[in-house]
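Asks: Predicted model follows, preceded by the sequence.
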Amino acid sequence: MINISLKLAILAAGESVSLFYKEQLEYFFGDAVAITAYSIENGSVFSPKNEDVYLVTTVSFECNEDILKYIPKDKHIIIGDVTFKNSTINRLKEFPINTKALLVNSSPKMASETITLLYKKGVNNIQFFPYYPNSMETYSDIDIAITPGETRYIPNQITNILDIQNRVLDRNTLIEIATTIGCDYLLDTKRFTTYFDEISNGGIGIETLIEKNSILRQQISTITKSEGIGVIEFDVNEKIQSCNNLALNLLDEDRSNLLFKVVQNIVLKEGVQSSKKTKNIFQTIYKNKKEEQINLLFIPIIKNDNVAYTYCLIRKNKDMKRENEIEKEYLKRGHYSRYTFSDIITEDTRLIKTKEMAKKMAKMNAAILITGESGTGKELFAHSIHNASERRELPFVALNCAALNESILESELFGYEEGAFTGAKKGGKIGLFEIAHNGTIFLDEIEGMSQTLQLKLLRVLQEKEIIRVGGDKLISIDVRVIAATNENILSLVKEKKFRIDLYYRLNALPINILPLRERIGDLEILINYFKKNLDLNFIFTEKAKKLMFQYNWPGNIRELKNCMEYFCCLNERIIETTMLPEYIKENIDLKEDKNQSTDFLLILEILNILKKSEKNEKGIGRSYILKCLKETNFEISEAIIRRLLQDMNKKGYIISTVGRGGSKITQLGKEMANNK
């Protein structure tokens, strides 16, 4: 009998779904782990928990972030992804092209995510329309409904129904669970290998599959079937355990000279030893006996902090000229990411959760759609996601889609061939998608893209290839797309201004950023951050600070930064209400009365009097202050001085003693006096 050492919790949106995943995991792992199912539907996710590992489905996480409160902070969280089996996808692909169908699910979010997944799996022959409980749309012209086990929500008038059943856990989720609970040995069993074949989409990203601490033999075995990739496996003693035919062809070696022997090839030996020594990926270029240049990538597989075995991926460098050309263009234009998640300044719990979710998304390769008002920091998030991804060392290319007209935007994105149009550069031009190859492209204000370019972008996302303007050659690319918008894209979809299929492709991983007015608690730390960054040294009067907090900041963080730069130009030590930018004063209907202005001037004058007399052992009395003020043409009563001194004492500008002790200036008071 196996001794259960770990407990695993499943957190899903629906009760039946969580039980379905429990049944699936129990099938794979048996008694190796104790599994408990929780759901938002029955409220069980909101109870205290003590499991060791928590599997949270993406849908449930997005539906209700409060569930994170009930997961102990020191526990391991796996954000699970789901997929459909090949048999389900093939069945859907049998529908005629341009078929219209309702995608019925239990919520708008779950319907949207299911549509996105089906498009990603290549079901492009069906135009899906989301339908869910209390949906306002009628769709009277549609007579087909497709649902993942939610037939109860299908409208009564629909008679043509296809139940594609619950989605299943995908390959990466199962592998992460196995490695986390120490059951990676089970991945070699027939249950797993058969299941992986049933859900494989044939589009496995090589480098993505080989992350240093989470890769196993089962994953690598799929690579040997990939076209264009040679694979060699070395054991801990540098003996070759396996190699595919392509590796032999590229190296121009005979299998009998390599298999089950300690590596003798100098380049292979150097690569294996370098990656073992550094425990890092090692890359080199090698010229074989046929004078062909091939690229060798050595990847050490780490277990218990030691290199257990090493894989060498071999590619033929067919287009070195193009690679060098792109690299030069990349360096020349400075396409790299400048920000990380540490640059996103916040103490707001909701935005902190958004950051944590974005960090998890960074590890994936699916497209991301960032929504939020102008100036909230969408590009900052895009930079940070790239810098937290496996693509961090490769290009990060940013482009505002609304800033260029259609023809210029097309040539910028896809490049063009020589003579493609009047004024085209000799030799043509590399497009941003080519420059971003293996990296990330950030498309800001995506809603500004024309319908024609939307269709071309959809092809890039589906086929991973482009054609330059005026050309006919297909160019393969591997680019992670992050899009951003400050518009309501779904409204544009309903108005037929934005393609629904492109929306679901881009919205695979959604992020929404809060406006500054909804996290006004961050205002002070942002002000201090910009002051430090801009080397500013000023303080607000109490009234000015209050008005800064009353303002709703429609331009968000960008507007706040501009405001701080405005204060920099003023070069004042104390910012009064009268010094605030006009747009702030106008929007908050500033009505500062004359008495307040007079009081402020009197306070500064009194502080200067106290400062000049601070060497006196005793404090300065009201009568002396009154005398000094009259000498400077201030007509004022002793009662007003008493009121002002009481106010200054409360604010910490002075220290007043009882009786005849008088008043003395404080350090804060000196700062006020020095910057009048």
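Replies: Right, received. Where do you want to start?
Asks: from here on, contacts and neighbour counts on C-alpha atoms
Replies: Noted.
Asks: So which elements touch the longest helix seen in the chain?
Replies: For the chain, the helix with the greatest residue count under DSSP state H is helix 594-612. Other elements packing on helix 594-612 under the criterion 3 or more C-alpha pairs under 8 Å, 6 or more residues apart in numbering; DSSP states H and E are helix 622-631, helix 638-651, strand 663-665, helix 667-674.
Asks: Just confirm C63 contacts P108, I think it does.
Replies: No: using C-alpha atoms under 8 Å as the test, C63 is too far from P108 to be in contact (10.0 Å).
Asks: quick one on the thing from earlier: any chance of the helices and strands packed on helix 594-612 in TSV, plus mean neighbour count and distance to N528?
Replies: Formatted as TSV, the entries for the helices and strands packed on helix 594-612 read as follows, by neighbours: other C-alpha atoms under 10 Å; distance: least, C-alpha to C-alpha, whole Å:
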stretch	mean neighbour count	distance to N528
helix 622-631	14	36
helix 638-651	15	21
strand 663-665	23	26
helix 667-674	17	18
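Asks: quick one, which of these is nearest to S16?
Replies: Relative to S16, the nearest member of the helices and strands packed on helix 594-612 by C-alpha to C-alpha is helix 638-651, separated by 60.8 Å.
Asks: List the contacts of the longest helix of the chain.
Replies: Outside of helix 594-612, the residues that reach it under the criterion C-alpha atoms under 8 Å, 6 or more residues apart in numbering are 620, 625, 628-629, 644, 648, 653, 663-665, 669-670, 672-673, 676.
Asks: for comparison:
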Amino acid sequence: MSPIKKRIAVVALDYTAAKFYEHQIKELFGELVSTCAYNVLNGSVKKIKEADLFVVSTDAFESITDLQECIPIGVPKVEIAVAFTNKSLDTLRSIPSGSKALFVNLSEKMVREAITRLSQLGINHINFTPYYPGAKSISGFQLAVTPGESRYVPKDLNNIIDLGQRVLDSSTMVEIALRLKFDYLLERVKFKEYFRSLAVNNYSFNQLFGRSLQMESQFELLMEIMDEGIIGVNENDVIFACNSKAVEITGVTKEQSIDHPAISIFSFLPFEECRSTRKKINNRLIRVSDVDITVTVTPVIRGDEYLGSFATIQKFTEEEYKQHNLRIQLLNKGHKAKYTFDDIIGESHVLKKACAIAKKMAKTHSTVLITGESGTGKELFAHAVHNESDRHNYPFIAINCAAMPDNLLESELFGYDEGSFTGARRGGKLGLFEYAHKGTIFLDEVEGMSPALQIKLLRVIQEREIMRIGGNKIISIDVRIVAAANENLEELVSKGSFRNDLYFRLNTLPIQLPPLRERGEDIMLLFNYFKCKLGGRFTLSPKVINTLLSHNWNGNIRELHNYVEYLTYIDKDIVYYDDLPPGFHNNSLSTLKHNSDSSTNIDAKLLEQLAGNQIDDYFFVLDMLHVGFINQVAMGRLSISEEAEKIGHYLTQQEVRGILNDLNNLGLIKMSRGRGGSKINNRGIKVFSELQSRLK
């Protein structure tokens, strides 16, 4: 006598989906079940017959009320979850990276859910645009991708990749088997092959079903695939379930826990409280054996009867790691620091000092305040500080506080809850402080914050916690703040436009970046770097070099880059003074002081500016060349280096070469090729005499 077939009612939004799901169930469970498909769109769902199990798609009903009107309360139900097959993913992987495509499905919800799932499965190389019945018409696309809904693809689009309907996922099939007590089927080849055909990214089904052979019940099968520890108790708080993750977290074996009172084994878990209140206990943080654990206890109630409860437990560090990965997925904007201290170009003493200080500060977790004129590289330093810190594997998020209105800046930084203001995104939005958890947030032009926002920022620094706009929940964060200011914050404090207490909170670790005009030899170093990067092939006349070295550089490095780009694109082999942009003619030290200083005085000042704290080295080389002039001999790098060593000055040949190049560019000496040595000229002698009188 054949066993009585189990009756399954399959309910979906439309006819095609319902029949497809029905066919899949029939294929796997065969003669053990009888099935009937219903759908909402044609109204057949209003005539559902009795069944042992209702299998319902998530998009079938818009509300619980609609579902309850068609499906009786209290009957066994399984919610349909769908999955892509490995074959579908292989098809999508063959599409060229960067391709644009419409993703077409039955509803907006289904489209967005499918695109999100594909992203989780690693399909991120295609730029999908959602399309569904009722969506606005879209043009400019040559390709459409759809999971079996080709009928909704725009008529003028012929290139269609139909992946076929998404299939019922493993959890749906497993739950159907368990509900109907067909769990023994899960070990059969047909089921294993079906599960292996599904595209998943969280666990291996080969391992899952290898373990299932040793499990005592279908319930353990579901328990063991959970990422959290699960402990279940009956109505008398006696433990009847404990998965391997719970054993790993608590150190209590299954033999030590099963069939024992929870109070004697897991006294730290609030089962008794849950039983007495019959309410869910959410995210309670407890400490067990010096380990922080998050606990949630959920009661199981049918009708008015308490049947027991389940505790889900997880190490706090693991939950933090998951939250971090989820934030990265939600953000999906590649917020990473791009630059390190190796990307900071310069050999001047003042710059090296700033870098040395910044490297030491990077190793701490304290707030850093970077100040300096516009264009001095504050954001570059902020990137470098993050990459030098132990937070370098976490997000680096930069925002300009002066670049957006006050209310928009607040919502960007702190986020908001759903319905907090008109136009707020459904579901709310995480703020940048939450996205930057464990990482660094860079607040550029922090002086642009309003007084109200300054107060909120002060609380973040003091309490390390935020509250979203329109929310009522305190959110703890671990974020390192790096702030930058173009203006003098002390002056703004004295004027009352910047809070005194916030200034001292931000100014814990100050870094002052030097303006370009104070960096001497770095001017030509940076000039040549930008020239090489932009592909410039020109050379500079001595007068142009003098002008560059004497320029005020009010725009600092940004201004220098702009001028190099200008000189590159005028396409001249040699750049003369008249080829320079108008700004040079009106804003250089030599022009401003031409009427009051002699040319020799100006040359001496330029040399001092170029040499910086190495002026003694430059003066020594000029002195040696002057001696050579008197003795009518040319001086080479080796002879100058040896003379320096005799008096304990110690200059390497490479250092001498760099100084000779600078003196030659200033027009103070003449360098010969090969071993011809270098000679000082009349202009150089005058500068030497001027420096000699000053240094004395």
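Replies: Thanks, I have the structure now. The model shown is predicted, which means the values in this text are computed figures rather than measured ones.
Asks: Just give the TM-score of the two.
Replies: Here the TM-score for the pair of chains, by TM-score structural alignment, normalised by the length of the first structure, is 0.42; 310 aligned residues with a C-alpha RMSD of 3.7 Å.
Asks: ok, which stretches of the stretch 251-400 of the first structure are helices?
Replies: In the stretch 251-400 of the first structure, the segments counted as helices under DSSP state H, counting those that start in this stretch are 255-258, 266-278, 320-333, 349-362, 378-387.
Asks: right, so of those helices, which gets closest to L19 of the first structure?
Replies: The closest approach between L19 of the first structure and any of the helices of the stretch 251-400 of the first structure, judged by C-alpha to C-alpha, belongs to helix 349-362 at 24.6 Å.
Asks: in that closest one, what counts as buried?
Replies: Neighbour counts using 16 or more other C-alpha atoms under 10 Å place L351, T354, K355, M357, A358, K359, M361, A362 of helix 349-362 of the first structure among the buried residues.
Asks: From I489 of the first structure, how far out is the fourth one?
Replies: Relative to I489 of the first structure, M357 of the first structure is positioned 21 Å away (criterion: C-alpha to C-alpha, to the nearest Å).
Asks: Equivalent analysis for the third one, please.
Replies: Distance of K355 of the first structure to I489 of the first structure, computed by C-alpha to C-alpha: 22 Å.
Asks: tell me which element I397 of the second structure is part of?
Replies: Taking DSSP states H and E as the criterion, I397 of the second structure maps to strand 396-400.
Asks: swap in D292 of the second structure?
Replies: Judged by DSSP H and E, D292 of the second structure forms part of strand 291-302.
Asks: next structured bit after that strand?
Replies: Elements were assigned by DSSP H and E; along the chain past strand 291-302 of the second structure, the next helix or strand is strand 305-315.
Asks: The next helix or strand after that following strand vs strand 305-315, what angle?
Replies: Elements were assigned by DSSP H and E; along the chain past strand 305-315 of the second structure, the next helix or strand is helix 316-331. In this structure, helix 316-331 of the second structure runs at an angle of 90 degrees to strand 305-315, with axes from the mean of the first three to the mean of the last three C-alpha atoms, to 10 degrees as the basis.
Asks: If you count contacts, what does helix 316-331 of the second structure end up packed against?
Replies: strand 291-302, helix 432-435.
Asks: Now mean neighbour count and distance to L331 of the second structure too, for the ones you listed, in CSV please.
Replies: CSV is the format used below for those (neighbours: other C-alpha under 10 Å; distance: least, C-alpha to C-alpha, whole Å):
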stretch, mean neighbour count, distance to L331 of the second structure
strand 291-302, 18, 25
helix 432-435, 24, 7
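Asks: on that earlier part again, so which of the helices of the stretch 251-400 of the first structure is the most packed in?
Replies: Burial among the helices of the stretch 251-400 of the first structure, expressed as mean neighbours by mean count of other C-alpha atoms under 10 Å, is greatest for helix 378-387, which shows a mean of 24.
Asks: quick one, that one and helix 349-362 angle?
Replies: Angular relation of helix 378-387 of the first structure and helix 349-362 on a 0 to 180 degree scale: 40 degrees, by the same axes, to 10 degrees.
Asks: and helix 378-387 of the first structure, what does it pack onto?
Replies: Contacts of helix 378-387 of the first structure with other secondary structure elements, assessed using 3+ C-alpha pairs under 8 Å, 6+ apart, are made with helix 349-362, strand 440-444, strand 480-485.
Asks: Go again with 10 Å.
Replies: Using 3 or more C-alpha pairs under 10 Å, 6 or more residues apart in numbering; DSSP states H and E as the contact criterion, the elements in contact with helix 378-387 of the first structure are helix 349-362, strand 368-371, strand 396-400, strand 440-444, strand 480-485, strand 509-512.
Asks: Would you confirm that E108 of the second structure contacts P130?
Replies: Yes: the pair E108 of the second structure / P130 is scored as a contact, 7.3 Å apart, by C-alpha atoms under 10 Å.
Asks: Between those two, tell me which one has more neighbours.
Replies: Taking other C-alpha atoms under 10 Å, E108 of the second structure and P130 do not tie; P130 has more neighbours (21 against 16).
Asks: show me the contacts for that one.
Replies: Under the criterion of C-alpha atoms under 10 Å, 6 or more residues apart in numbering, the contact list for P130 of the second structure reads 101-105, 107-112, 114-115, 138, 145.
Asks: and what of I25 of the second structure?
Replies: Under the criterion of C-alpha under 10 Å, 6+ apart, the contact list for I25 of the second structure reads I8, V10, V33, S34, T35, V55, L168, M173, I176.
Asks: re earlier: selecting buried members of the contacts of P130 of the second structure in PyMOL, what would you type?
Replies: In PyMOL, this line selects whichever of those come out buried by 16+ other C-alpha under 10 Å:
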select buried, resi 101+102+103+104+105+107+108+110+111+112+114+115+145
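Asks: what ranges do the strands span in the stretch 1-150 of the first structure?
Replies: For the stretch 1-150 of the first structure, the strands defined by DSSP state E, counting those that start in this stretch cover 7-12, 34-39, 53-57, 76-80, 82-83, 99-104, 126-131, 144-147.
Asks: Single out the most deeply packed of those strands.
Replies: Mean neighbour counts were compared across those using mean count of other C-alpha under 10 Å; the top stretch is strand 7-12, at a mean of 24.
Asks: could you give the angle of that strand to strand 53-57?
Replies: 10 degrees.
Asks: any idea of the angle strand 7-12 of the first structure forms with strand 34-39?
Replies: Angle of strand 7-12 of the first structure versus strand 34-39, following the same axes, to 10 degrees, is 20 degrees.
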